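In: Let's see this in three dimensions:
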Amino acid sequence: MTKFYLAACLGLSLIFAGSRTFAQDSTRAQFPNMLANSYIGVHAGYIDYPFTNALLAPGYSAEKIVKPFPAVKVILGHEFNKYFSAQISYLRPVLWVEYRNVNGDNGEHAIFMNVFGVTGKGMLPLSKKLTAYAEAGGAIVTRAGFNTNNVQIAGSTNYLTYELGAGLHYKMNKRADLVGSVTYAAGNTNEKQPRTMFYGLGVNYYMRPLSKEAVAKNSSGHYVFPHNVIQIGYSTNAIGYGINYWFSKAPIPVFWDGNIRATHGITLQYQRNSFHGRRFFQIDWGANVSYFQTELNKQDFFTVSLYPAMRFWPLRTKPFDLYFNAAVAGPTYFSEKLLDNRITGEHFTFYDYLGMGFLMGAQRNLNFEFRIAHYSNGNIFYDNPGILIPMCFNLGYAF
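Out: Below you'll find the predicted structure:
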């Protein structure tokens, strides 16, 4: 099953790969073939899964089962033509199901659950603006149960099933569709897992090939978008974990922390530009190899990651250019399954980072960057404590 995850997510990374020096050029000012007509969708809606006391071990029952209905589905896909697309999706509730007051314990016990899908999508145009679709494929349903006094009350599971869906696209403009959808993921009687239904409304944004005029405009500026960047970085908790927690616990969180914390580490990284706009935005793909040590048991672990990344350039000055960058869900090989007395899942996980950096020098060859990072399997395995990586200081050479 791990090979299934890896193949699906590596396939997603390839969508973002493929770049065609240092100044702007027409090849990088146009979306590469594997990125053109790819899309991202964010859908919100109603989730329904009929959890009951049948999930609990014999002799246990909850006074109340709370099933919050808001849910979010994130989609990454590629449109091969107007009749067929392929996509991966991640569906989870905003708040977890809770079993309350189990056998009079006055506790609240969360059931963590999500659905990771890989589907093909058939499209039927009904008019210039309206298109119907149906989709089918595989899904991995993950559920993390709970224990009380070292007794398993609700079991955890991770199983492969099928996923079906249907809906309508309304074309708002060339790059964005309003999508209404219904998704069904089959349950599993042996695992005491009910079926999952999701009714959603959201927007799909498409990276359509740019016109010749837009490509010429992107290529006409004098701003630097480095084609390649090589970095070496050192992570340390010498300044604490305050920055990690600030971004993860803000009123509107924009990043993640973790239950396992690294104290220090070394990262070697390479990034290559795939697309850039005229001044502010670029898309890269990257790879890194890293070593870290944990805080509690001083355990060493190693990672190898591939990832798509975005870079935003809000400030261009004569001595330096300032950027913010981020990567999300980069497929990663993780060397350990147990760290600081906690099961981390499998050897497959995801890599995320959030950073700020500078390009300096007359040729903009010198690079300095601050970064925080996080490893998590996104709950595709029921053990997912998350790994917090403290501030990383990176020195790089751009060319």
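In: switch to C-alpha atoms for all contacts and neighbour counts from now on
Out: Fine.
In: dump the residue contacts of H374.
Out: Under the criterion of Cα atoms under 8 Å, 6 or more residues apart in numbering, the neighbours of H374 are W256, D257, G258, Y351, D352, Y353, G386, I387, L388, I389.
In: how much space between Y241 and I372?
Out: Computed with Cα to Cα, to the nearest Å, the distance linking Y241 and I372 is 9 Å.
In: go on, V229?
Out: Distance, V229 to I372, using Cα to Cα: 18 Å.
In: More neighbours: which of these two?
Out: Set side by side, V229 and I372 give different neighbour counts by other Cα atoms under 10 Å, the larger being at I372 (24 against 19).
In: Kindly indicate whether the more buried one is helix, strand or coil.
Out: At I372, secondary structure determined by DSSP: H, G, I helix; E, B strand; the rest coil is strand.
In: before we move on, the earlier item: and the contacts of H374, which is closest to Y234?
Out: Of all those, the one with the least separation from Y234 (Cα to Cα) is I389, at 10.7 Å.
In: which secondary structure elements does the lengthiest helix in the chain contact?
Out: When the chain is parsed with DSSP state H, its longest helix is helix 2-16. With contacts defined as 3 or more Cα pairs under 8 Å, 6 or more residues apart in numbering; DSSP states H and E, helix 2-16 has these neighbours: strand 70-81, strand 300-316, strand 320-334, strand 348-360.
In: right, so of these, which gets closest to N158?
Out: Distances from N158 to each of the helices and strands packed on helix 2-16 were compared by Cα to Cα, and the smallest falls on strand 348-360, at 14.4 Å.
In: before we go on, could you also do this sequence so I can check it against the first one:
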Amino acid sequence: MRLKQCAYFVILIMLIFPPHTFGFPHYGGRLSAILLGKEPAQIQGYQLMVYYDPGSLAWDKLSLYFDGGFSHFYVDNIAHYADIQIYSAAPVLRYAFLDTTHITTFLEASIGLAYLNHTRLKNRNLGIHFAFQDRLGVGALIGPQKRINIGLHAVHYSNAHLSSHNSGLTALLVFDIGYQFNS
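Out: Modelled structure (predicted):
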């Protein structure tokens, strides 16, 4: 019964606030590099992400797209638990606050699922192989067709206490650069 009520609520919201544009779907890729780590402080690494925007999930300045990818994080100068690979998928909510002919600036937030190939990095016990990826940041789409995107984000991985161990991983500042392949 709860699921049915939820479905009715979503339909009602979409009728009240219909998407203002039914744009064409597009996809792209992004490369990210950690500029400042926090947990552990010496964390370094990169992310390779792909994204898909169906083009139909946009309301005024708010839109929803989906991304997924691979992350490789590591800590230098330690013998054990020196690196970790993470596979993730998430919906991303984007709010465009400035939109001109050649630039669109935005805020975005995301919470998604992640799989970690190890449960430890350095002295951090991550508990289990499954985690949530939280991502918050700012960015811009630039160029005549707004195909190039750049951004700064914070990224955090945690199992939300699904395990008795939940040290988590945090990169406070991650630089992104990407390209949209079609529009």
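In: Report the TM-score for the pair.
Out: Once superposed, chain against chain, the TM-score is 0.82 (TM-score structural alignment, normalised by the length of structure 2); 177 aligned residues with a Cα RMSD of 2.9 Å.
In: re earlier: filter the contacts of H374 of structure 1 down to the ones also in contact in structure 2.
Out: For the contacts of H374 of structure 1, the contacts that persist in structure 2 are Y351, D352, Y353, G386, I387, L388, I389, with contact defined as both residues aligned by TM-score structural alignment, their matches' Cα atoms under 8 Å.
In: give me the number of residues near the second one?
Out: Neighbour count of D352 of structure 1, defined by other Cα under 10 Å: 22.
In: Report the contact partners of the aligned partner of it in structure 2.
Out: With the correspondence set by TM-score structural alignment, D352 of structure 1 lines up against D134 in structure 2. In this structure, D134 of structure 2 makes contact with A109, S110, I111, G112, V155, H156, Y157, judged by Cα under 8 Å, 6+ apart.
In: which residue lines up with the last one in structure 1?
Out: This means Y157 of structure 2. For Y157 of structure 2, the aligned position in structure 1 is Y375, judged by TM-score structural alignment.
In: how close does that match get to Y245 of structure 1?
Out: 15 Å.
In: Neighbour count for those two, which is higher?
Out: Shown here are Y375 of structure 1 and Y245; by other Cα under 10 Å, Y375 has more neighbours (28 against 16).
In: Check the gap between the more buried one and F112 of structure 1 for me.
Out: Y375 of structure 1 is 18 Å from F112 of structure 1, where distance means Cα to Cα.
In: Could you do R364 of structure 1 as well?
Out: Distance, R364 of structure 1 to F112 of structure 1, by Cα to Cα: 47 Å.
In: Please apply the same query to P385 of structure 1.
Out: Taking Cα to Cα as the measure, P385 of structure 1 falls 12 Å from F112 of structure 1.
In: Next: E98 of structure 1.
Out: Here the criterion is Cα to Cα. By it, E98 of structure 1 lies 9 Å from F112 of structure 1.
In: same question, P93 of structure 1
Out: According to Cα to Cα, P93 of structure 1 and F112 of structure 1 sit 9 Å apart.
In: Looking at those two, which is more packed in?
Out: More neighbours sit around P93 than around the other of P93 of structure 1 and F112, counting by other Cα under 10 Å; the figures are 23 against 19.
In: Trace that one over to structure 2, please.
Out: That one, P93 of structure 1, aligns with nothing by TM-score structural alignment.
In: Hmm, P93 of structure 1 is touching N114, no?
Out: Yes: because the distance of 7.4 Å satisfies Cα atoms under 8 Å, P93 of structure 1 is recorded as touching N114.
In: How is the residue lying closest to S163 of structure 2 once chain neighbours are set aside classified with respect to secondary structure?
Out: Beyond its immediate neighbours in the sequence, the residue positioned closest to S163 of structure 2 (Cα to Cα, 6 or more residues apart in numbering) is G127, lying 5.5 Å away. Counting by three-state DSSP, the backbone at G127 of structure 2 sits in coil.
In: Ok, N297 of structure 1 next?
Out: Under the three-state scheme (three-state DSSP), N297 of structure 1 adopts coil.
In: Map it onto structure 2.
Out: In structure 2, N297 of structure 1 lands on I78 (TM-score structural alignment).
In: What is the burial count for the nearest residue to its match once chain neighbours are set aside?
Out: Spatially, and ignoring its direct neighbours in sequence, I78 of structure 2 is nearest to K122 (7.3 Å; Cα to Cα, 6+ apart). Taking other Cα under 10 Å as the criterion, the count of residues near K122 of structure 2 is 20.
In: you'd agree K122 of structure 2 is up against I84?
Out: No: the pair K122 of structure 2 and I84 does not pass the contact test of Cα under 8 Å, sitting 9.7 Å apart.
In: Against K337 of structure 1, how distant is E108 of structure 1?
Out: E108 of structure 1 is 28 Å from K337 of structure 1, by Cα to Cα.
In: before we move on, what about Y170 of structure 1?
Out: In this view, Y170 of structure 1 and K337 of structure 1 are 45 Å apart by Cα to Cα.
In: State the distance from A89 of structure 2 to R2 of structure 2.
Out: The spacing between A89 of structure 2 and R2 of structure 2, counted by Cα to Cα, is 26 Å.
In: between the two, which one's more packed in?
Out: In this comparison of A89 of structure 2 against R2, neighbours counted by other Cα under 10 Å, the higher total goes to A89 at 21 against 6.
In: show me the contacts for the residue mapped onto the more buried one from structure 1.
Out: When structure 1 is aligned by TM-score structural alignment, A89 of structure 2 is paired with L306. With contact taken as Cα under 8 Å, 6+ apart, L306 of structure 1 is in contact with S13, W285, G286, A287, N288, G330, P331, T332.
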